[in-house]
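1. how would this look folded up:
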Amino acid sequence: MKIALVCKEYSLKKGGLERYTVSLSRELIRAGHEVHVFTNAWQEEPGVIIHHVPMLRFSSPLKNLSFALFSNRALSKMSFNVIHSMERIFYQDIFRVSDGINPVQVLQQYPNFAVRLLKAIGPRRLTLSYLEHRIFVARGCKVIMTNSKLIKGHIIEYYRVAPQKVEVIYNGVNTLRFHPGVKEEYGAAVRSKYGIKENELVLLFISNNFKLKRLQTILKSLALLKKREIKLLVVGNDSKRPYQRWVTENVLDKQVLFLGPKKNIEKYYAASDIFVLPTLYDAFANVCLEAMACGLPVITTRNNGASELIQDGEHGFVLKGQEPDELAKRIEALRFPKARTGMGEKAAKKAKEFNIERHISEVLNLYDQVRGHGYE
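-> I've put the predicted structure just below:
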């Protein structure tokens, strides 16, 4: 097949959406397909044909609108079996919703009604609303692909899309890279590097958006627990300054380590005992699946699509909200190695079901259905 993938930034150095596009392109090429990527910024990738898409950078609305316009102009000059977009553009065969939808983002991020109303009528949110309306309501795609039932439900609720037009394909994990064996391979060395003792309990938090993923909730839970033998590793590319100040004020300096972004992230799963992500809203945080594959129990919220793979009390815990006391209780329940080991083994077994091969197979099946006009 001749496949077009659309993504503003095509790079492993960015967030989940961008890394997913690179991973997808590699697997599609490995399967023998011709892959074209329409993007504004990129890393070189063997076998991938790159098409530069201009983008006006003066503001977020201009970025989104100009990328949508110029992408469709470029795509219209060529013929493809499938156009698969990760971005909100005017037309695509498949639109992958991986960051949730605008009305729910506004609702979750701005609980105050007056603030929410002001944000909703601001240029950024109006632009996103316009683009989503074009896609979901004005037939801007043949089929919507999303990575959780959570997001499928939101799309149906807010945009009245027919359920059969929304396909849920869960993310896949590379089980050759992420597996329980990493603990033995890297765990001791990483813990030694950061001065972590063998008897200390290590929590891991990974995100490039500390506010959205609620790092503050974890810090407050540590303050409630008042146990110095617990360490928190914070990995990701976001400003640590406001959080570092709070950590110092609450005498948690020796417990919280801000490590910045890391390339070999499997080494940090290996050094940890529990993965914690009390996110406010996440279509499907792939770090949860990676952590499970490495044998870690996962604590996250029901507002994370990845929680659909976690049976509460079996593979970790699913929080009802972002309250520090609820999180503190769940961390306390996993203090003892026996409890963590049992959950971790079950989590790894569950994650193995959602390998990258399964994901690619389901994506290719969707491509075949689109080509066969199954979603006209």
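
2. CA atoms for contacts and neighbours, from now on please.
-> OK.

3. Apart from its chain neighbours, what residue comes closest to residue 266?
-> Nearest residue to residue 266 in three dimensions, chain neighbours excluded: residue 178, at 6.3 Å (C-alpha to C-alpha, 6 or more residues apart in numbering).

4. got a list of what residue 345 touches?
-> 295-296 (C-alpha atoms under 8 Å, 6 or more residues apart in numbering).

5. Tell me how far the residue nearest to the spatial centre of the chain lies from residue 143.
-> Geometric centre of the chain, nearest residue: residue 285, 3.4 Å, by C-alpha atoms, centre = their mean. Separation of residue 285 from residue 143 (C-alpha to C-alpha, to the nearest Å): 22 Å.

6. same question, residue 208
-> In terms of C-alpha to C-alpha, residue 208 sits 29 Å off from residue 143.

7. Neighbour count: these two, which is higher?
-> Applying other C-alpha atoms under 10 Å to residue 208 and residue 143 shows that residue 143 carries more neighbours, namely 25 against 17.

8. one more to line up against the first:
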Amino acid sequence: MTAGASLEPKRLRVAVLNRQFSATGGGAERYSIALVEHLAARHDIHVFAQHIDHSWPGVSYHKVAQPLKRPRWLNQLWYATATWWATRKGFDVVHSHENSWHGQVQTVHVLPVKYNLLHGLRGMQLAMRWLKIITSPRLLVYLALERSRFSLRGPRVIVLPSKTLMPQMLEAYPACAPAIEVITPGVDKVWGQATPLQKVEARRQLGLPEAGFCILFVGNDYRKKGLSTLIQALQQLPGQCFVAVVGNPAHVPVFQSQVKSKGLAQRVFFLGSLSDVTPAYQAADVLAHPTHEDTFAMVVLEAMAHGLPVVVSGERYCGIAALLTHEANAMVLEDPLAILGLSTALARLQQQPDLYRHLSDGALHFARQHQWTTLALQQDNSYRRVAQRARPQAGSCKPNL
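-> The predicted structure is shown next:
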């Protein structure tokens, strides 16, 4: 190389593992997709998925067969094996968003299986739980995959989307601490509040009432994300308040029955899955996210980027809440099951314009500090670190069994 020649970073060949590579899949899928889009210009990226609904310049897509949809644990084992075989050679980095034993970069989107099964159990309760585990092929496969996933047999980075997942991760796999880093989700840009015209047009497009106070709910698992609590809270709000529900339509029938039984059929609108949630954010006045469990909750950040005040569960239940300040940039709920707490927060936003504007401004300021253009560089650094390590490191990250 001649003196003064520019030293451009090497393009790496990166395999990304995610069974569902579609924006309608949920927060984990959108996280994976955003990283691919923002790093495609830097690296040669190959996506390995069983369901693909995405296209991006420079990205190569590889469809992984799915011989069996059920049982899920068998498909998980099949997917892990198939992607291991396909990526065992020819890649600088394998980045897995799935429970699999291979991949130098492992992004964890849910609580560890081991933590969910064994946390807080002692004595006879612990013994009975282990008896259940060793007699269940499903649980044995999930635990075996997870144990291998968090081993340090080679260069490995374990990425968490929020710090609130750290205690559970370290309880289940304490020796993994040196490999853990936090890379929170981001947004592509900060859109700002919709204009009155944009709001009306978005509501027309989605079939929502043009007038009234629209409370948006976004989530594929309606139960876990707290839709039942929101429906009950809606009963205590003025008649001009209504709820728009975006997410997996498979859950709609059960919740439609709840809505009808409470006389709210004209105030709750089920929109199904949307490949682009932007119109829903433009149509809404606030986002309600009384989730029972979320390692981060990208929908909250996305709503804030549209200038929506958000009502969200506290950090015990939702990772992003650890970064938020109550009544400064969000309304944070101590208890997501408390109907009165949720209805009161929503009523204040509907009835207090000053509070609404204050939280809208705070939301936009927060979103500007969490954009993918910066956060994707953290992931890029992780790729380069593991790719530069010439030899696998000795030792393994053994869980406390």
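
9. picking up where we left off before, so the residue nearest to residue 266 of structure 1 lies in a helix, does it not?
-> No. With DSSP: H, G, I helix; E, B strand; the rest coil as the criterion, residue 178 of structure 1 is coil rather than part of a helix.

10. So residue 243 of structure 2: helix, strand or coil?
-> Classification of residue 243 of structure 2 by three-state DSSP places it in strand.

11. does the residue mapped onto residue 341 of structure 1 from structure 2 count as helix, strand or coil?
-> When structure 2 is aligned by TM-score structural alignment, residue 341 of structure 1 is paired with residue 357. With three-state DSSP as the basis, residue 357 of structure 2 sits in helix.

12. so how far is residue 40 of structure 2 from residue 357 of structure 2?
-> Distance of residue 357 of structure 2 to residue 40 of structure 2, computed by C-alpha to C-alpha: 37 Å.

13. Between the two, which has more neighbouring residues?
-> Neighbour count, other C-alpha under 10 Å: between residue 357 of structure 2 and residue 40, residue 40 has more, with 19 against 15.

14. Quick check: the aligned residue for the more buried one in structure 1?
-> Counting by TM-score structural alignment, residue 40 of structure 2 corresponds to residue 29 in structure 1.

15. Just to be sure, that match is in a helix?
-> Yes. Residue 29 of structure 1: assigned to a helix according to three-state DSSP.

16. Any buried residues in stretch 317-337 of structure 1, and which?
-> 317-319, 322, 324-325, 327-328, 330-331, 334-335 (16 or more other C-alpha atoms under 10 Å).

17. got it, and stretch 123-135 of structure 2?
-> Buried-residue list, stretch 123-135 of structure 2, by 16+ other C-alpha under 10 Å: residue 133.

18. chain center to it, what's the gap?
-> Taking the mean of its C-alpha atoms, stretch 123-135 of structure 2 sits 31 Å from the chain's own mean (C-alpha atoms, centre = their mean, to the nearest Å).

19. which other residues reach it?
-> With C-alpha under 8 Å, 6+ apart, stretch 123-135 of structure 2 has contacts from 117-118, 139-140.

20. Around residue 79 of structure 2, how many other residues sit close by?
-> Residues near residue 79 of structure 2, counting by other C-alpha under 10 Å: 25.

21. what's the helix or strand for it?
-> Using DSSP states H and E, residue 79 of structure 2 maps to helix 72-87.

22. what do you get for residue 34 of structure 2?
-> Counting by DSSP H and E, residue 34 of structure 2 is found in helix 27-39.
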